[in-house]
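> Coordinates for the following, if possible.
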Amino acid sequence: MMKEEIATLAGGCFWCLEAVFQRVRGVQQVVSGYIGGHTAHPDYRSVCDGRTGHAEAVRITFDPQVVSYETLLDVFFAIHDPTTPNRQGNDVGTQYRSAIFFHGPAQEAVARARIADLAPSHASPIITELQAAPPFHPAEDYHQNYFNQHGDQPYCQLVAAPKVAKLKQYFAPLVSE
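From the prediction side, this is the model:
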C-alpha cells in the first residue's frame, strides 16, 4: 500500500515550482495555489496585487518511500534563492517569498535541520519562512500544469526552464521523465 504525504512550498512563481516538482520521481501530484494570507478566497489578481498576504505556492503529494521530504527540500533550496526577501528574480512582492509550510512536527524538524545545514553555504542568511501549514487554496484552473501546456512562452523559457534544467543537472536520479 502506497503511503502519501503532503509538502507545501513557496519560492517564487508557482509555475516554476510546479514544473520542477512534477518531474521528481515519487511525486504523485503538484497543485499550484495560494497560502499564508488573510483572505478567505484569494484569486490570482488579488494575490499578485499583494492585497491578500498569500504566497504563490505548490502543494506536493508524494510517496515518502520513493522520495523523502528532506530530498524535496534539497530540490527546493537548489532551484530558488532562499536569501532574498519577497523576491525571486524579477518577481517582486510578498507573494513570491520563500516559505516552507510544514505539516506536523516531523516536517518542521526536517526543515529546520536542512536550513541549519545549508546556511553556511550561502553568502547571505537564509530567510525562508517556516510555519505550520494554514489552509491552502488551489489556484485557478488555467494555472495548473502551466509549464507543460505553455512551455514555449517567454516567461517559461526564461524563468521556469532553467529551474527544470537545474533539477536535471543536479538531481538526475530523481527525474521521472
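> hey, let's count contacts and neighbours off CA atoms from now on
Noted.
> can you map out the helices along the chain?
For the chain, applying DSSP state H gives helices covering 14-21, 44-48, 69-79, 105-118, 146-150, 154-155, 161-170.
> Could you check how far residue 43 is from residue 33?
9 Å (Cα to Cα, to the nearest Å).
> number of nearby residues for the closest residue to residue 164 other than its chain neighbours?
Of all residues beyond its chain neighbours, the one nearest residue 164 is residue 20 (5.1 Å), with distances taken as Cα to Cα, 6 or more residues apart in numbering. Here the number of neighbours of residue 20 (other Cα atoms under 10 Å) works out to 25.
> Quick check: residue 20 touching residue 162?
No - counting by Cα atoms under 8 Å, residue 162 is not a contact partner of residue 20; they are 9.8 Å apart.
> okay, now residue 33: neighbour count?
Count around residue 33 with other Cα under 10 Å applied: 26.
> Out of the helices of the chain, flag the one nearest residue 56.
With Cα to Cα, the closest approach to residue 56 among the helices of the chain belongs to helix 14-21: 5.4 Å.
> hmm, who's touching the closest one?
10-11, 27, 30-33, 56-58, 60, 76, 143-148, 156, 159-161, 163-164, 167 (Cα atoms under 8 Å, 6 or more residues apart in numbering).
> just the buried members of those?
By neighbour count, with 16 or more other Cα atoms under 10 Å, these hold 10-11, 27, 30-33, 56-58, 60, 76, 143-147, 156, 159-161, 163-164, 167 as buried.
> Can you list which of those are found in strands?
Judged by DSSP state E, strands contain the following of these: 10-11, 27, 30-33, 56-58, 60.
> now for those residues, which pair is the farthest apart?
Farthest pair in these (Cα to Cα) is 27 and 56. Separation: 19.2 Å.
> and this one, so I can compare the two:
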Amino acid sequence: MKKIICYILLTVTTACAAFARSPKELSHLTTPPHLDTATLATGCFWCTEAKFKELRGVVKVTSGFAGGHTVNPTYEQVCTGTTGHAEACNIVYDPKQISYDELLQVFFTDHDPTQLNRQGNDVGTQYRSAIFYHNATQKQKAEYYIKKINEEKAYPKPVVTQVVPFTVFYKAEGYHQNYFSKNGSVPYCKYVIQPELDKFRKAFADKLKTSK
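As a prediction, the model looks like this:
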C-alpha cells in the first residue's frame, strides 16, 4: 500500500509542479505567508490530530468541524449527524519541511478512504473521509491521487473520499484539543488511538519530528 501511494506521490508532484496558486486563492488564510494549511477529515479528529501533529514540518493541528451548514456547532450537535459537518483537523505546515503531497500520502494510507460515512466503529456522516481544499492546486492533487489509487487498485474498493472546497472551520471545544496527549489512559485512547498511532509511527518513522 505505502509503496503504491509513494509512487503516485512522485507522479502527481511532477504533474502539478507548474500549477501556481494566485494571491486570491490564498486570501482567506490567516497563517503566516511562509506556512500553508490543509484541512482533512479521517474519522475521529482525536486520532487524526494525534498522528499529524507528530509529522516534521507540521506547525499546528487544530481539531474542529467543517463541511456543514450549522453555524458554530457544538460537539454534541455534530454527533447527532444533523449539522452536515465532519470532524476534521486544520493542519498548518511548513512547505519547506513537508509538502502537501506528503500530507496526502499520510492521509490516504493512514485511514480507510473506502469506508462511506464511517471509520471502524465510528459511524455517521460526521466521520466521513474528506479533503477540504484551500486552492486549485490542492483540489487537483487530491483528485489526481484518488484517480491513481483507484486505477492501481490500492484498495479492494473504490475511494469514497469527498473532495470539496474549504469554506469555514469551527474549532472544537477546548477539551478536544490535544485530546490524546491529555487523556492517553482513557479506554478509547488506550485501545483505539494508541494502536493506530503505533502503526503510524512505524510506517512514517522517517517523517516524524522525533524518533519514537
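> TM-score them against each other, please.
Comparison of the two superposed chains (TM-score structural alignment, normalised by the length of structure 1) gives a TM-score of 0.96, and 177 aligned residues with a Cα RMSD of 1.3 Å.
> still on that earlier bit, quick one: map the residue nearest to residue 164 of structure 1 onto structure 2.
Per TM-score structural alignment, the equivalent position to residue 20 of structure 1 in structure 2 is residue 51.
> Please tell me how far its match sits from residue 210 of structure 2.
With the distance defined as Cα to Cα, residue 51 of structure 2 ends up 13 Å from residue 210 of structure 2.
> ok, now residue 118 of structure 2?
Between residue 118 of structure 2 and residue 210 of structure 2 the computed distance is 31 Å (Cα to Cα).
> between these two, which one's more packed in?
A direct count of neighbours by other Cα under 10 Å for residue 118 of structure 2 and residue 210 places residue 118 higher, at 20 against 10.
> OK, contacts around the aligned residue in structure 1 for residue 123 of structure 2?
Aligned counterpart of residue 123 of structure 2 in structure 1: residue 92 (TM-score structural alignment). Residues in contact with residue 92 of structure 1 (Cα under 8 Å, 6+ apart) are residue 86.
> center of structure 2 - which residue?
Structure 2 has residue 40 as the residue nearest its centroid, 2.9 Å off, counting by Cα atoms, centre = their mean.
> Quick one: map that residue onto structure 1.
Using TM-score structural alignment as the criterion, the counterpart of residue 40 of structure 2 in structure 1 is residue 9.
> That match is in contact with residue 59, isn't it?
Yes - the criterion here is Cα under 8 Å, and residue 9 of structure 1 meets it with residue 59 at 6.7 Å.
> Residues that sit against both of residue 43 and residue 33 of structure 1, list them.
139-140.
> Tell me which of the helices of structure 1 lies nearest to residue 128 of structure 1.
When the helices of structure 1 are compared by Cα to Cα, helix 105-118 sits nearest residue 128 of structure 1, at 8.3 Å.
> mean per-residue distance, the closest one to structure 2?
Here helix 105-118 of structure 1, set against structure 2 after superposition, deviates by a mean of 1.2 Å using mean Cα distance after the TM-score superposition for structure 1.
> what stretch of structure 2 does that helix fall on?
Aligned using TM-score structural alignment, helix 105-118 of structure 1 spans residues 136-149 in structure 2.
> wait, what's in contact with the match of residue 40 of structure 2?
Applying Cα under 8 Å, 6+ apart, we find residue 9 of structure 1 in contact with 57-59, 76, 98-101.
> now those residues as a markdown table including distance to residue 115 of structure 1?
Formatted as a markdown table, the contacts of residue 9 of structure 1 follow (distance: Cα to Cα, whole Å):
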| residue | distance to residue 115 of structure 1 |
| --- | --- |
| 57 | 19 |
| 58 | 19 |
| 59 | 20 |
| 76 | 11 |
| 98 | 12 |
| 99 | 11 |
| 100 | 10 |
| 101 | 14 |
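> Nearest to residue 120 of structure 1 among the residues you listed?
residue 76 (16.9 Å).
> The closest one -> structure 2?
Applying TM-score structural alignment, one finds that residue 76 of structure 1 aligns to residue 107 in structure 2.
> now do residue 142 of structure 1
Aligned by TM-score structural alignment, residue 142 of structure 1 pairs with residue 175 of structure 2.
> any idea how far its match is from residue 136 of structure 2?
Going from residue 175 of structure 2 to residue 136 of structure 2 by Cα to Cα gives 34 Å.
> Likewise for residue 66 of structure 2?
Counting by Cα to Cα, the gap from residue 66 of structure 2 to residue 136 of structure 2 is 18 Å.
> neighbour count winner among the two?
Set side by side, residue 66 of structure 2 and residue 136 show more neighbours around residue 66, with 28 against 15, by other Cα under 10 Å.
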